[in-house]
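Engineer: From the sequence below, what's the structure:
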Amino acid sequence: MGVVDDSLADLPEPDRGCLQHVVGIARAVARDTTEGMSYGMPALKLDGKPLVGVVAAAKHLSIFPFSPAVVEAVAPRLEGFSLSKGTIRFTAAHPLPDDVVEEIVRLRTAEIRK
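Structural biologist: Below you'll find the model as predicted:
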């Protein structure tokens, strides 16, 4: 296991399963990722650069695409979710739609590889 898998293993359900699902989607879209740390959080990396990070906080889960432009691009599809410049917050009871996670990973991959 790696940094991301290890950090998720310690979370209680249903948060663990929800974040594992997000990470699984990211790995399926960007198949050649590695695990590591970025900005102090566990993250999937692509070509040595942070692709997405996932974190569980006390009252929400977060995905960090490490790109304000990516958050802005998917924001219209995330009504009802809490957004900031660098993160999208959600819960296991109100998870991110799979197609939005896929789009986040595709957009971030394009940024990394441009």
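
Engineer: Going by C-alpha atoms from here, please, whenever you check contacts or count neighbours.
Structural biologist: Fine.

Engineer: so how far is His21 from Lys59?
Structural biologist: 18 Å (CA to CA, to the nearest Å).

Engineer: Specify the strand with the largest residue count in the chain.
Structural biologist: strand 49-56 (DSSP state E).

Engineer: correct me, but Leu96 touches Phe90?
Structural biologist: Yes - in this structure Leu96 lies within contact range of Phe90 using CA atoms under 8 Å: 6.6 Å.

Engineer: Give me the neighbour count for Asp99.
Structural biologist: The local packing of Asp99 (other CA atoms under 10 Å) involves 11 other residues.

Engineer: On the three-state scheme, it is what?
Structural biologist: helix (DSSP: H, G, I helix; E, B strand; the rest coil).

Engineer: higher neighbour count, Lys59 and His21?
Structural biologist: The neighbour comparison of Lys59 against His21 (other CA under 10 Å) goes to His21, with 15 against 8.

Engineer: Please give the structure of this sequence too, so both can be compared:
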Amino acid sequence: MTEVDAYLDELSPAEAEVIRGYYARALTLVPEAVPGRKYGMACLTYRDRGLVAIIRTEAGFSLFPFGSEPVALARPLLDGLPTTRGGVQFTADRGVPDAAYDGMVRWTRDHIDRTLGPTR
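Structural biologist: So this is what the prediction gives:
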């Protein structure tokens, strides 16, 4: 069982399904991503770096693309969803727009590639 699977097992089926959908979308964007744990959160990793984490919160969910820059760049596409320096807050009824989510995941992947250099 992966870290992500273990985390999802702790949630209600409806909550787990919301998060599972975001992880599935990330895997279509970055098929090389794998489940892991970074900064105490179950997440998807890419090249052993955090790619994206989605957690349940009291108010709904929070998405963390492991950096403040992807959130800042996506802010105009978030339709007013609340943000923190490194995260986006959303609910099951008011999710993260696809363009914003895709942009954050791709930016994080590209940043990891720029930082680590070409893969071998």
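
Engineer: Just give the TM-score of the two.
Structural biologist: Once the chains are laid over each other, their TM-score by TM-score structural alignment, normalised by the length of the first structure reads 0.93; 114 aligned residues with a CA RMSD of 1.2 Å.

Engineer: hmm, back to that, so which bit of the second structure is the longest strand of the first structure matched to?
Structural biologist: Under the alignment (TM-score structural alignment), strand 49-56 of the first structure falls on residues 49-56 in the second structure.

Engineer: Outside of that stretch itself, list whatever touches it.
Structural biologist: With contact meaning CA atoms under 8 Å, 6 or more residues apart in numbering, stretch 49-56 of the second structure is reached by 15, 19, 22, 26, 33, 37-38, 41-45, 61-66, 105, 108-109, 112.

Engineer: Kindly report the same for stretch 10-27 of the first structure.
Structural biologist: Outside of stretch 10-27 of the first structure, the residues within contact range by CA under 8 Å, 6+ apart are 5, 8-9, 33, 52, 54, 56, 61, 91-92, 95, 98, 101-102, 105.

Engineer: Give the buried residues for that stretch.
Structural biologist: Buried residues in stretch 10-27 of the first structure, counted by 16 or more other CA atoms under 10 Å: Asp15, Arg16, Cys18, Leu19, Gln20, Val22, Val23, Ile25, Ala26, Arg27.

Engineer: Would you map the strands across the second structure?
Structural biologist: 34-38, 41-46, 49-57, 60-64, 88-90.

Engineer: would TSV of those strands with mean neighbour count and distance to Gly80 of the second structure be doable?
Structural biologist: Below are the strands of the second structure laid out as TSV (neighbours: other CA atoms under 10 Å; distance: least, CA to CA, whole Å):
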stretch	mean neighbour count	distance to Gly80 of the second structure
strand 34-38	19	27
strand 41-46	22	25
strand 49-57	22	18
strand 60-64	20	14
strand 88-90	21	10
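
Engineer: between the ones you listed, which gets nearest to Leu73 of the second structure?
Structural biologist: strand 88-90 (12.0 Å; CA to CA).

Engineer: on average, how far is the closest one from the matching bit in the first structure?
Structural biologist: Compared with the first structure after the fit, strand 88-90 of the second structure shows a mean deviation of 0.4 Å (mean CA distance after the TM-score superposition for the first structure).
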